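> sequence first, then the predicted structure, then my questions.
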Amino acid sequence: MAVTSPTVTSAAPSPVPAVALGTVLAATIAQGMSGASVWLIPAGLALVLYLVAGWPGIRPVPRLLVAIGIAVVVAAMIRRGNAAPLPEAVARASFFAAFPVAMTLLREAAVTSPLMLRASRYLVNQPPGRRYWALTWGGHLIGLLLSFGALTLLTTMIRQSNTTADARIRDIREKRMVTAVMRGFITMPLWSPTSIALIAILQGTPSLHWIDVAPVGFALAATIIVLGWLVDRLQYRPRSVAPVEADPGPWTAVLGLAGLILALTALCIATAWLTGSSLQLATMLVVPLFTLAWATAQAWTGPAAWRAAIGRSIGQIGGAARASFPAGRNETALFAASGLISAGAVDLIPAGAAPWLVGLFAGHPGLFLVALVWLVVALALAGLTPMVTVALFASALGQSPPPELDPIKLAVALAGGWALSVGVAPLSNSVLLVAPLIQRTPIEVGPRWNGLFSALALALLSLGLALF
């Protein structure tokens, strides 16, 4: 008689992380909309529960930063002689942790959307003359909805579509297509209302609003994208005879994607105006509802089955959250630590430190901003994520900036340092995500592929900050 082995089934993921992060999101929105500090209690407790549950799987660096954040808040309370810094620290840590949660929910609806897949296929299969523009703007626009999921989606499609027999041409094409996507994606933090980078900067600079920074940030993003195209053209001369490409399909898919992005942005702005809240808070409120509506539209089979469509959508989003929320423990720990450090450090920095630092540059605040940008990039190359440095610098300088320091320029400088570091630093999330997808090393994808572009973009940004 044959002996059969017992079937081994993998255990379903624990619901604790999903429930905890969902509670952080809901309590943070409630606190922001109502102004009632009592909501900080469930937000803080749920965040602690999430971190404790996922602590064994959190890497050493995020663990260390969480410990540093707690120590900074404790030191701030000791210095002030009361617990006043604690509510602000909990509020900021919860906000930084909750905002990516909302974007993760949006990503779960987007990755199953036929429209998103058609738009991505259209971008990847463009002929050589238009491919760079298509992919760099595609990485930028899809990143608004998918965040890092845009890199995964487009890089995977690039890998699948790049089937040229000539290995040399295949490698060059892969490099050009991947760098195009990355160069478009990394400029998103300069202006996007869905970017955690700009959220961290605006949280640390109360005098600024999104609309103050977005026009300048978008202009800088477009300039850097053009620079990336010029670098690509100079490095790779166009072929006289272009190979035949796959049919990219109808361009209406990209138009539909752009319409979705415009609709989401308009809803967030309208909600912020109607509720009198910040755009960041309005985005956290709108995105989960937008996600449910988008997923329901995908499951829609007719007016008579609308309840079933909503039920399937809730099940899809809930199941995805249960699977993906535990996997984001390192990023969540990092975001929470950045909130703690940036909130607590304000009380530990001497009141005259910012004017003194600016004064070291002989009354030229532009040169100070240039040094700040280079410091953010240098620390990122050394392994310290810009999430921590930018949040800290924004809080230290943005709470009460020296009169000669323009808050908008400060925000653009910090966002620029963030953007230019994540495309070149070998330990940045974007490089670490892309490299294994195409079986390359982080050193190759980061410094080797994007080093020249990043250096030129950094020089261009520095020149603009110094002169204007």
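Looks like it arrived, so ask away. Numbers count the residues shown, from 1 in each chain.
> going forward, measure contacts between C-alpha atoms and count neighbours the same way
Fine.
> in the helix or strand containing residue 263, what counts as buried?
Under the criterion of DSSP states H and E, residue 263 resides in helix 252-275. Neighbour-count burial for helix 252-275, counted by 16 or more other Cα atoms under 10 Å, picks out 253-254, 257-258, 261, 264-265, 267-269, 271-272.
> turn those residues into TSV, including distance to residue 282.
Formatted as TSV, these follow (distance: Cα to Cα, whole Å):
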residue	distance to residue 282
253	27
254	26
257	21
258	20
261	15
264	11
265	10
267	9
268	6
269	7
271	6
272	5
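> from those, pick the one nearest residue 291.
Relative to residue 291, the closest of the buried residues of helix 252-275 is residue 264; by Cα to Cα it sits at 9.9 Å.
> hang on, residue 204 packs against residue 401?
No - using Cα atoms under 8 Å, residue 204 is not in contact with residue 401; the gap is 10.8 Å.
> mind checking how far the nearest residue to residue 125 once chain neighbours are set aside is from residue 438?
Using Cα to Cα, 6 or more residues apart in numbering and skipping residues adjacent in sequence, the residue nearest residue 125 is residue 248, 4.8 Å away. Distance, residue 248 to residue 438, using Cα to Cα, to the nearest Å: 22 Å.
> ok so, going back, let me know the closest of the buried residues of helix 252-275 to residue 63.
Using Cα to Cα, residue 268 is the member of the buried residues of helix 252-275 that sits closest to residue 63, with 33.6 Å.
> right, and that closest one touches residue 278 too?
No - counting by Cα under 8 Å, residue 268 sits too far from residue 278 to count as a contact (9.6 Å).
> returning to that earlier point: residue 204 and residue 401: which has the busier surroundings?
The neighbour count for residue 204 versus residue 401, taken as other Cα atoms under 10 Å, is higher for residue 204 (27 against 19).
> for the more buried one, what are its contacts?
Taking Cα atoms under 8 Å, 6 or more residues apart in numbering, we find residue 204 in contact with 342, 391, 394-396, 398-399.
> show me what contacts the closest residue in space to it that isn't next to it in sequence?
Leaving out its chain neighbours, the residue that sits closest to residue 204 by Cα to Cα, 6+ apart is residue 395, at 4.1 Å. Residue 395 makes contact with 201, 203-205, 342-343, 345-346, according to Cα under 8 Å, 6+ apart.
> next up, a second structure to put side by side with the first:
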Amino acid sequence: MFRNLLPVAIVLELTALCLSNLYLSAGAGVLFVLYFCVALPQLQIYSRYLFLISLATVGYLAFRGSLAGGQLLKAASDAAFYAAFLGSLGMMQCLVRRFEVLRRIHDVLLGGRPGWLYPKYAVVSCGIASVLSFGVMSLLCGTLSDTLAERGIRGKSRLRWLRSVLISSLRGFALVPLVAPTSVAVAIITREVPSLSWSGLLPYGVVAAALLILVGWLLEQRRFRIVSKERVKLEAWPAGSRRLVVVVLAVFAVMALLVATTELKVSAAAMLAVPSVTFLYMLWTDRQPEQAVRETVANVAGMHNEMAIFAGSAGLGAALGEVMPNDLLVGLVSGQAGVFLLAVAALLMMPLMSAVGVIPITVLSIQAGLLPPLIAGGMDPLLISVALVIGFSLAMMLSPFGPAVMLLSRYGQVSRWTVAFGWNGLFVLLALPILIGFLGVLYLTLPV
């Protein structure tokens, strides 16, 4: 019974988006909170305690009068939006069992010249994640685990496969905030700063993504050459490859139509397009509506840990952002170099906080909530917004409690500390000065 609350809450939030109704959205937030309270014993430890801390903090702030009714509505609405964001985009995970090309994706990606394998994995992982969201990590991690087990690859060879293939997949997934319209980071920033759009951030995100791919390629290319010797070569593309391309193009076409004909942002359009196209495809191929509904409910329920993290983080970030002084940072943007220093601090804060267990969405929710007063003070939000999406990208790689790292750790049977710091620590340390230099170039060329 309570299992059905998740898809009902998602549908209610999607309806609220279409109607621009804050009360419906807050109602969806209440349904999410009710579900997570009931399902608390089934949640993973980190998801459980983050949700409880968020609920207790919001409740305390409301009890002492720091949050008014409208602010509570916004916190509930934000929790609903980001939980539904993950749940709706994760619907495309239902396509995995219907396409052989997704089941054999590693054999497909390991084809070609060994020197191009790292950038290929990173770009393809980013592309799939733009539609599948966190489903890409389940797809790439799960299929690699099965592939290694089937072929009897063990010991050092298995660890090398995991280190090369999965870490490049994680880094590719972390590029999504920089380039994809379906990124939760873009959704948060454009929700707080309506004057900004994904297309306005895209050119700078593409450059930052290219720099990150270059750093990763320099670190991983030798290891990938060894892995490529153990691959199984395909004689032709697996069946259904063209159909999958058509389905993905249909998703983006519906998104484009919604953005062109309504006032919806790209992220909201994605939340409507992905589940709609996926569910229609399921009905068309299986011709079993009841089975499609059951599979949808099961798919959403399988993401309840990640959705609890998103809902709790978003609600907590919105509540803390409301109680912070509006003029907290206004004085910093009056100096000549103040905006640049603020951008660098914004970039560094997310990976540093993520390294100690505060996941990126919480930090970004608070940071983005501080932007409107700065804009009202005359600051152009572009430079700091670019810094925020870069910081969010780096934080996704360094967060040992983040959903992506936890999935990689679970499927690869490797410590999440090894994934976050052992495999990604040097990468982030090398990338940071390059990205800060990129921000410096933008500061000298953009109006602030």
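Ah, there it is. Since the model is a prediction, treat every value here as computed from it, not as a measurement.
> can you calculate the TM-score here?
Superposed pair, TM-score by TM-score structural alignment, normalised by the length of structure 2: 0.86. Supporting alignment: 435 aligned residues with a Cα RMSD of 2.9 Å.
> could the contacts of residue 395 of structure 1 go into CSV alongside distance to residue 91 of structure 1 and secondary structure?
Below are the contacts of residue 395 of structure 1 laid out as CSV (distance: Cα to Cα, whole Å; DSSP: H, G, I helix; E, B strand; the rest coil):
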residue, distance to residue 91 of structure 1, secondary structure
201, 15, helix
203, 11, helix
204, 12, helix
205, 15, coil
342, 11, helix
343, 9, helix
345, 15, helix
346, 15, helix
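> let me have those residues in CSV, extended by distance to residue 365 of structure 1.
CSV is the format used below for those (distance: Cα to Cα, whole Å):
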residue, distance to residue 365 of structure 1
201, 18
203, 22
204, 19
205, 17
342, 22
343, 24
345, 22
346, 21
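> any of the residues you listed buried? List them.
Looks like the contacts of residue 395 of structure 1 have 201, 203-205, 342-343, 345-346 buried, using 16+ other Cα under 10 Å.
> mind listing the helices for the stretch 51-200 of structure 1?
Secondary structure of the stretch 51-200 of structure 1 (DSSP state H, counting those that start in this stretch): helices located at 60-80, 85-110, 114-124, 128-146, 148-161, 167-185, 196-204.
> need those in CSV (columns: distance to residue 465 of structure 1).
Shown next, in CSV, are the helices of the stretch 51-200 of structure 1 (distance: least, Cα to Cα, whole Å):
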stretch, distance to residue 465 of structure 1
helix 60-80, 31
helix 85-110, 28
helix 114-124, 34
helix 128-146, 23
helix 148-161, 28
helix 167-185, 21
helix 196-204, 17
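> mind checking these for the one nearest to residue 294 of structure 1?
Comparison of the helices of the stretch 51-200 of structure 1 against residue 294 of structure 1 by Cα to Cα identifies helix 85-110 as nearest, at 6.5 Å.
> compared with structure 2, how much does the closest one deviate?
Here the mean offset of helix 85-110 of structure 1 against structure 2 after fitting is 1.9 Å, by mean Cα distance after the TM-score superposition for structure 1.
> please identify the helix or strand for the residue nearest to residue 204 of structure 1.
Secondary structure from DSSP H and E places residue 395 of structure 1 in helix 386-398.
> quick one: which of the contacts of residue 204 of structure 1 hold up in structure 2? List them.
Contacts conserved in structure 2 for the contacts of residue 204 of structure 1, counting by both residues aligned by TM-score structural alignment, their matches' Cα atoms under 8 Å: 394-395, 398.
> from those, which is closest to residue 145 of structure 1?
Of all those, the one with the least separation from residue 145 of structure 1 (Cα to Cα) is residue 394, at 25.1 Å.
> what do we get in structure 2 for the closest one?
Mapped onto structure 2 by TM-score structural alignment, residue 394 of structure 1 lines up with residue 368.
> mind listing what that match touches?
By Cα under 8 Å, 6+ apart, residue 368 of structure 2 lies in contact with 188-189, 192.
> which residues are in contact with residue 295 of structure 1?
Residue 295 of structure 1 sits next to 109, 313 when contact means Cα under 8 Å, 6+ apart.
> what's the helix or strand for it?
Assessed by DSSP H and E, residue 295 of structure 1 sits inside helix 279-299.
> what is the subsequent helix or strand relative to that helix?
helix 306-324.
> just the element for the nearest residue to residue 390 of structure 1 once chain neighbours are set aside, please.
Among residues not flanking residue 390 of structure 1 along the chain, residue 414 sits closest, at 6.0 Å (Cα to Cα, 6+ apart). According to DSSP H and E, residue 414 of structure 1 maps onto helix 407-422.
> in structure 2, which residues correspond to that helix?
The aligned range for helix 407-422 of structure 1 in structure 2 is 381-396, by TM-score structural alignment.
> for the aligned partner of residue 274 of structure 2 in structure 1, give me its contacts.
For residue 274 of structure 2, the aligned position in structure 1 is residue 287, judged by TM-score structural alignment. Contacts for residue 287 of structure 1 (Cα under 8 Å, 6+ apart) come out as 102-103, 105-106, 264.
> follow-up on the earlier one: now render the contacts of residue 204 of structure 1 as CSV, adding distance to residue 176 of structure 1.
Putting the contacts of residue 204 of structure 1 into CSV (distance: Cα to Cα, whole Å) gives the following:
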residue, distance to residue 176 of structure 1
342, 37
391, 32
394, 34
395, 38
396, 39
398, 38
399, 42
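> gap between the residue nearest to residue 412 of structure 1 when sequence neighbours are not counted and residue 100 of structure 1?
Of all residues beyond its chain neighbours, the one nearest residue 412 of structure 1 is residue 217 (6.3 Å), with distances taken as Cα to Cα, 6+ apart. Remark: distance between residue 217 of structure 1 and residue 100 of structure 1 (Cα to Cα) = 21 Å.
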